[in-house]
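K.L.:
Sequence and predicted structure, then a few things I'm wondering about:
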Amino acid sequence: MRNLETLSIVVVLVLLLGSNFGGAVAKPKSASDFVKKTVSSHTIAIFSKSYCPYCRRAKAVFKELNQEPFVVELDERDDGRDIQDALIELVGRRTVPQVFINGKHLGGSDDTVDAYENGELAKLLGIESEGDEEL
């Protein structure tokens, strides 16, 4: 009888905690929804990690343009890994940074710097820029 009580407690805990003991549990769509909402709600959205030199480089581009991006530092969030997984589903890349302008995916650090240097980024943002400086 005692084993049955113990088993019942374990089952209840598993159900309450949503734990998965060997079985695959689908991740909630909340991370994907968060990414989509963030991208659609901000002119400039960057998914970043605070310690990443490529992320710093991409963020520096917007500082140079006097633009304030909305930055999601994945390493500073409990759900950062889930958000990063959602990025691969949405844009095919899990690496950071991932930069979005006006709801559209621009790309990573190199893509952002290239767009800055060739004037495409300023055009996307509707601003004037020289884009001549090396970052």
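P.N.:
Perfect, thanks for sending it.

K.L.:
From here on, just use CA atoms for contacts and neighbour counts.
P.N.:
Will do.

K.L.:
those helices in this protein, which residues are they?
P.N.:
Remark: helices assigned in the chain by DSSP state H are 2-17, 30-41, 53-64, 80-91, 109-117, 120-125.

K.L.:
any chance of these in CSV, plus distance to V71 and mean neighbour count?
P.N.:
Below are those laid out as CSV (distance: least, CA to CA, whole Å; neighbours: other CA atoms under 10 Å):
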stretch, distance to V71, mean neighbour count
helix 2-17, 31, 11
helix 30-41, 10, 16
helix 53-64, 9, 18
helix 80-91, 12, 17
helix 109-117, 14, 19
helix 120-125, 16, 16
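
K.L.:
Tell me who's in contact with the spatially most central residue of the chain.
P.N.:
Most central in the chain under CA atoms, centre = their mean is F47, positioned 3.5 Å from the mean C-alpha point. Residues in contact with F47 (CA atoms under 8 Å, 6 or more residues apart in numbering) are 71-74, 96-99.

K.L.:
Which one (most neighbours) among the residues you listed?
P.N.:
P97 (29 neighbours; other CA atoms under 10 Å).

K.L.:
Below is an additional structure, to be compared with the one above:
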Amino acid sequence: MAKIVMYFRDTCPYCRRAEGLLVKKGITDIEKLYPDDDADLKREMIERSGRTTVPQIFIDGKHVGGCDDLLALDRRGGLDPLLAA
């Protein structure tokens, strides 16, 4: 199963929606990182993703983007192969 890392905020509806899709796909182990609580982690997220908003989702180290990007990837049929890797 793929390793999922998500920069996350508990109160973010987009974070929850992205997490919900992954859980629906059978992913139960999501490493959540909380950049709002840690300035160094926020810098890391921006360096890795080029973006300043959460969620930022990585599958096996590959940046797939935020919630809308994850949903679009799923609609195109590209999410399942990444998760199965």
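P.N.:
Good, I have the coordinates. All values reported here derive from a predicted model rather than from experimental measurement.

K.L.:
on that earlier part again, among the contacts of F47 of structure 1, which two are most distant?
P.N.:
L74 and V99 (13.3 Å; CA to CA).

K.L.:
residue in structure 1 matching C67 of structure 2?
P.N.:
Taking TM-score structural alignment, C67 of structure 2 has S109 as its aligned residue in structure 1.

K.L.:
I'd like to know how far that match sits from L90 of structure 1.
P.N.:
18 Å (CA to CA, to the nearest Å).

K.L.:
same thing with E68 of structure 1?
P.N.:
According to CA to CA, E68 of structure 1 and L90 of structure 1 sit 24 Å apart.

K.L.:
before we move on, back to that, how about the match of C67 of structure 2, what does it touch?
P.N.:
54-55, 57-58, 96-99.

K.L.:
ok, now which ones touch the residue nearest to D79 of structure 1 when sequence neighbours are not counted?
P.N.:
Leaving aside its sequence neighbours, D79 of structure 1 sits nearest to A31 (CA to CA, 6 or more residues apart in numbering; 7.6 Å). By CA under 8 Å, 6+ apart, A31 of structure 1 lies in contact with 79, 82-83, 86.

K.L.:
Kindly report the same for E31 of structure 2.
P.N.:
Counting by CA under 8 Å, 6+ apart, E31 of structure 2 has contacts 4-6.

K.L.:
That one maps to what in structure 1?
P.N.:
Checking TM-score structural alignment: E31 of structure 2 goes with F70.

K.L.:
one step back: which one (most neighbours) among the contacts of E31 of structure 2?
P.N.:
Within the contacts of E31 of structure 2, most neighbours by other CA under 10 Å means M6, with 23 neighbours.

K.L.:
which residue in structure 1 lines up with it?
P.N.:
With TM-score structural alignment as the criterion, M6 of structure 2 matches I46.

K.L.:
Quote the end-to-end distance of stretch 73-89 of structure 1.
P.N.:
Note: stretch 73-89 of structure 1 ends 19 Å apart using CA to CA.

K.L.:
residues in contact with it?
P.N.:
31-32, 34-35, 47-50, 93-95.

K.L.:
and the two most separated of these?
P.N.:
Between all members of those, the farthest pair (by CA to CA) comes out as S32 and S50, at 20.9 Å.

K.L.:
Of the contacts of E31 of structure 2, just say which sits nearest to G78 of structure 2.
P.N.:
When the contacts of E31 of structure 2 are compared against G78 of structure 2 (criterion: CA to CA), the nearest one is I4, at 15.2 Å.
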